[in-house]
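# have a look at this prediction, sequence included:
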Amino acid sequence: MTPFLTLQGRRALITGGTSGAGAATVALFHQLGAHVLTAARKRPADLSGAAFVEADLTTRAGVQAVVDAVHRELGGLDILVNVLGGSSAPSGGFAALTDEEWDKEFDLNFFPAVRLDRALIPGMIAQGSGVVIHVTSIQRILPLHQATTGYAAAKGALNTYSKSISKEVSPKGVRVVRVSPGWIADPGSNGLALRIAEEAGISYDQAVQTIMDSLGGIPLGRPAKPGEVADLIAFLASNRASSITGTEHVIDGGTVPTA
């Protein structure tokens, strides 16, 4: 019996694949039969069956190292999933964001996707097929002004860029879709809560509640789990979603009150 969803034999690059939703996506893709490559600045203890390249994707040299690894390890690419993202910006609103902080936000949350696309999508076009998935964020429309203005702006740019290239490359056989998570409950994604707790002199649980309040609450009653985000990504990457392109898929437990 043919399984409902398979990625058997597909060649996939997943950035940000060593923690949180990225690691869950790597593990699921491997389980579904894909040949997976991921990258990070340091090799993790568990790669869930993926090939690995040590590289800093916030740099041009790091991106080139990953592109070279794609050709060396996979011999081409069928699926590109850009999960890489995050923020280390200080709280304090817009005035706390120096030029250096703005550079960091875009170098992590926007430019890696742009550079990888530029290097790898032409190969997909040449073979007549491919899927590009950019993980953005609901913060592009629901920013937390106290701490994540730069992150939200970078993800907003990624969202607009993704929509634009989908119009260009979808007629050539390459689907481009966006996955926009809300808050994901994972130790690797709770740095904001820890930082708020430290800076405000409150407990971690109080910081979590502060974030929930800033988001206006989560109607589902809880944040998303990394595996749930991975499930959505895998579906969109599969042939089950073969007519889906140019769209944004929100997974936020109902946090954003309007579409």
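On my side now, so go ahead. Small disclaimer: the values here were computed from a predicted structure and weren't measured.
# going by C-alpha atoms from here, please, whenever you check contacts or count neighbours.
OK.
# relative to residue 31, how far out is residue 7?
When Cα to Cα, to the nearest Å is the yardstick, residue 7 and residue 31 sit 9 Å from each other.
# residue contacts, the residue nearest to residue 247 when sequence neighbours are not counted?
If the residues on either side of it in the chain are set aside, residue 247 comes closest to residue 177, at 5.3 Å by Cα to Cα, 6 or more residues apart in numbering. With contacts taken as Cα atoms under 8 Å, 6 or more residues apart in numbering, residue 177 has the following neighbours: 131-134, 162-163, 166, 236, 244-249.
# roughly how far out does the helix or strand where residue 177 lies sit from the chain middle?
In this structure, residue 177 sits in strand 174-181 according to DSSP states H and E. Mean C-alpha position of strand 174-181 versus that of the full chain (Cα atoms, centre = their mean, to the nearest Å) differs by 10 Å.
# against which helices or strands is the next helix or strand after it packed?
Where DSSP H and E defines the elements, the next helix or strand beyond strand 174-181 is helix 191-200. Helix 191-200 makes packing contacts with helix 204-214 when contacts are defined by 3 or more Cα pairs under 8 Å, 6 or more residues apart in numbering; DSSP states H and E.
# which residues touch residue 225?
Residue 225 sits next to 21, 184, 185, 186 when contact means Cα under 8 Å, 6+ apart.
# neighbours of the closest residue to residue 151 other than its chain neighbours, how many?
In space, not counting the residues next to it along the chain, residue 151 is nearest to residue 105; the distance is 5.6 Å by Cα to Cα, 6+ apart. Here the count is done by other Cα atoms under 10 Å, and residue 105 has 26 residues near it.
# residue 105 touches residue 87, doesn't it?
Yes - applying Cα atoms under 8 Å, one finds residue 105 in contact with residue 87, separated by 6.4 Å.
# what touches both of the two?
Residues touching both residue 105 and residue 87 (Cα under 8 Å, 6+ apart): residue 151.
# and for stretch 109-129, what's in contact with it?
Stretch 109-129 is contacted from outside by 57-60, 63, 67, 76-78, 82, 84-86, 130, 134, 151, 154-155, 157-158, 169, 172-175, using Cα under 8 Å, 6+ apart.
# so which of those residues are in helices?
In helices, defined here by DSSP state H, the members of those are 60, 63, 67, 151, 154, 155, 157, 158, 169.
# which parts of this protein are strands?
11-15, 35-40, 51-54, 79-82, 130-135, 174-181, 248-251 (DSSP state E).
# included below, for side-by-side comparison, is a second structure:
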Amino acid sequence: MDYSLNGKVALVTGGTKGIGKAIADALRDMGAQVIVIARTEPEEALKEQHFIAADLTEAGTAEGISKKVIEKYGRIDIIINNAGANLSPGGGFSVLEDEHWINDWQLNFLSVVRINKAFLPAMIAQKNGVIINVSTNAAKQPIWEMTMSYSSAKAALNAYSKALASELGPHGIRVNVVSPGVVETPLMLEFIDNMAKASGTSREEAFKKVMETVNVPLNRMAEPEEVARLVAFLVSDNATYITGTNYSVDGGALPTM
């Protein structure tokens, strides 16, 4: 099986930490030129990767990024829309204000739409390319106490991705979704800490509640690299007939196939 990405140009949003960093490193190791987008510069210098600081929730940002990348590299082959987070407080509908819904939809849905729209003219002109939109299993199995607005934005992302795959297939462009479950990332640990603080419990008790709520048969969180390995397969030439599909990486937590 050929996992080489030599000569390919790949963009990874939210690529300085957690799942995004694992994906960016994997694509770099496969030979791709990787451009990493994040709000703030990484604590450690990126190895053989091009970093662009940007806030993707701001309208117009995506166009500026696209112009820089196409001018510098002349093409775009892979887009990994990984940037996203559960920004809102838990507790259900009564604690969610308009700003919570707007913030979650801006980051988890509209930022993806904007990046894809900005880069797709170049990808269509090439007549090939791959887009991976990183979603979450919470879009299929929302947890009202924890993920209501976040889940709704990611559910919209899933529907958008399916529609986009149908539209872009004739242009030689594949679009797939990867939906992680609970993954041991800085954002997840911060979420658990905030949950513990809000409930007046310890991190261990909050973690136990999350695992009991999600019900992971493998009984552990995923490592970011376990998600990255699936992404690496989907963007490679080993997956040239796979598009419009949503893959769960959740340790068996989703109760349906």
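Yes, it's here. All values derive from a computational prediction rather than experimental measurement.
# mind checking the TM-score on these two?
For these two chains in superposition, a TM-score of 0.96 is obtained (TM-score structural alignment, normalised by the length of structure 2); 256 aligned residues with a Cα RMSD of 1.2 Å.
# which of residue 7 and residue 31 of structure 1 has more neighbours?
A direct count of neighbours by other Cα under 10 Å for residue 7 of structure 1 and residue 31 places residue 7 higher, at 21 against 15.
# isn't that one up against residue 241?
No - contact criterion Cα under 8 Å: residue 7 of structure 1 and residue 241 do not qualify, at 12.0 Å.
# chain center to stretch 192-207 of structure 2: distance?
Here stretch 192-207 of structure 2 shows a centroid-to-chain-centroid distance of 25 Å under the convention Cα atoms, centre = their mean.
# would you quantify the distance from the equivalent of residue 60 of structure 2 over in structure 1 to residue 105 of structure 1?
Under the alignment defined by TM-score structural alignment, residue 60 of structure 2 is paired with residue 61 of structure 1. According to Cα to Cα, residue 61 of structure 1 stands 18 Å off from residue 105 of structure 1.
# and residue 227 of structure 1, by the same measure?
For residue 227 of structure 1, the distance to residue 105 of structure 1 - Cα to Cα - is 25 Å.
# just put the ones in helices among the contacts of stretch 109-129 of structure 1 in TSV and tack on neighbour count and distance to residue 48 of structure 1.
What follows is these, written out as TSV (neighbours: other Cα atoms under 10 Å; distance: Cα to Cα, whole Å):
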residue	neighbour count	distance to residue 48 of structure 1
60	14	27
63	21	22
67	21	21
151	29	29
154	26	29
155	27	27
157	17	31
158	24	28
169	20	31
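# possible to save these as JSON lines with distance to residue 209 of structure 1?
Compiled in JSON lines, those are given as follows (distance: Cα to Cα, whole Å):
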{"residue": "60", "distance to residue 209 of structure 1": "38"}
{"residue": "63", "distance to residue 209 of structure 1": "37"}
{"residue": "67", "distance to residue 209 of structure 1": "41"}
{"residue": "151", "distance to residue 209 of structure 1": "20"}
{"residue": "154", "distance to residue 209 of structure 1": "25"}
{"residue": "155", "distance to residue 209 of structure 1": "24"}
{"residue": "157", "distance to residue 209 of structure 1": "28"}
{"residue": "158", "distance to residue 209 of structure 1": "28"}
{"residue": "169", "distance to residue 209 of structure 1": "42"}
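# with respect to residue 200 of structure 1, which of these is nearest?
Distances from those to residue 200 of structure 1 were compared by Cα to Cα; the smallest belongs to residue 151, at 20.5 Å.
# the closest one against residue 103, yeah?
No - here residue 151 of structure 1 lies out of contact with residue 103, judged by Cα under 8 Å, at a distance of 10.5 Å.
# about what we covered before: of the contacts of residue 177 of structure 1, which is the nearest to residue 26 of structure 1?
Where these are concerned, and distances follow Cα to Cα, residue 26 of structure 1 has its nearest neighbour in residue 133, at 13.5 Å.
# which residue lines up with that closest one in structure 2?
Using TM-score structural alignment, residue 133 of structure 1 sits opposite residue 132 in structure 2.
# that match and residue 256 of structure 2: what is the separation?
In this structure, residue 132 of structure 2 lies at 22 Å from residue 256 of structure 2, with Cα to Cα as the measure.
# could you do residue 181 of structure 2 as well?
Counting by Cα to Cα, the gap from residue 181 of structure 2 to residue 256 of structure 2 is 14 Å.
# residue 122 of structure 2 too?
The value you get for residue 122 of structure 2 to residue 256 of structure 2, if Cα to Cα is used, is 38 Å.
# when these two are compared, which one has more neighbours?
Neighbours per residue, other Cα under 10 Å: of residue 122 of structure 2 and residue 256, the larger number sits with residue 122, 18 against 6.
# so who does the residue positioned nearest the centre of structure 1 touch?
The centroid of structure 1 falls nearest to residue 83 when counting by Cα atoms, centre = their mean (2.1 Å). If a contact means Cα under 8 Å, 6+ apart, then residue 83 of structure 1 has 14, 15, 16, 17, 21, 22, 134, 135 as its contacts.
# buried only: go through these for me.
Neighbour counting with 16 or more other Cα atoms under 10 Å marks 14, 15, 16, 17, 21, 22, 134, 135 as buried within the contacts of residue 83 of structure 1.
# if we ignore the residues flanking it in sequence, what's nearest residue 185 of structure 2?
Once chain neighbours are set aside, the closest to residue 185 of structure 2 by Cα to Cα, 6+ apart is residue 18, at 4.7 Å.
# trace the one you found over to structure 1, please.
Counting by TM-score structural alignment, residue 18 of structure 2 lines up with residue 20 in structure 1.
# what's the burial count for that match?
Every residue meeting other Cα under 10 Å relative to residue 20 of structure 1 is counted, giving 22.
# equivalent analysis for residue 113 of structure 2, please.
Applying other Cα under 10 Å, we find 17 other residues in the vicinity of residue 113 of structure 2.
# measure it to residue 31 of structure 2 for me?
Using Cα to Cα, one gets 27 Å for the distance from residue 113 of structure 2 to residue 31 of structure 2.
# my guess is residue 17 of structure 2 meets residue 186, correct?
Yes - look at residue 17 of structure 2 against residue 186 with Cα under 8 Å: they come within range, at 7.3 Å.
# settle it for me: which of these two has more neighbours?
Counting neighbours by other Cα under 10 Å for residue 17 of structure 2 and for residue 186 shows that residue 17 has the greater number, 18 against 12.
# quick one: the more buried one from residue 90 of structure 2, how far?
Summarising the geometry, the distance separating residue 17 of structure 2 from residue 90 of structure 2, computed by Cα to Cα, is 23 Å.
# tell me the two of the ones in helices among the contacts of stretch 109-129 of structure 1 that are most distant?
For these, with distances taken as Cα to Cα, the pair at the greatest spread is 151 and 169 (26.5 Å).
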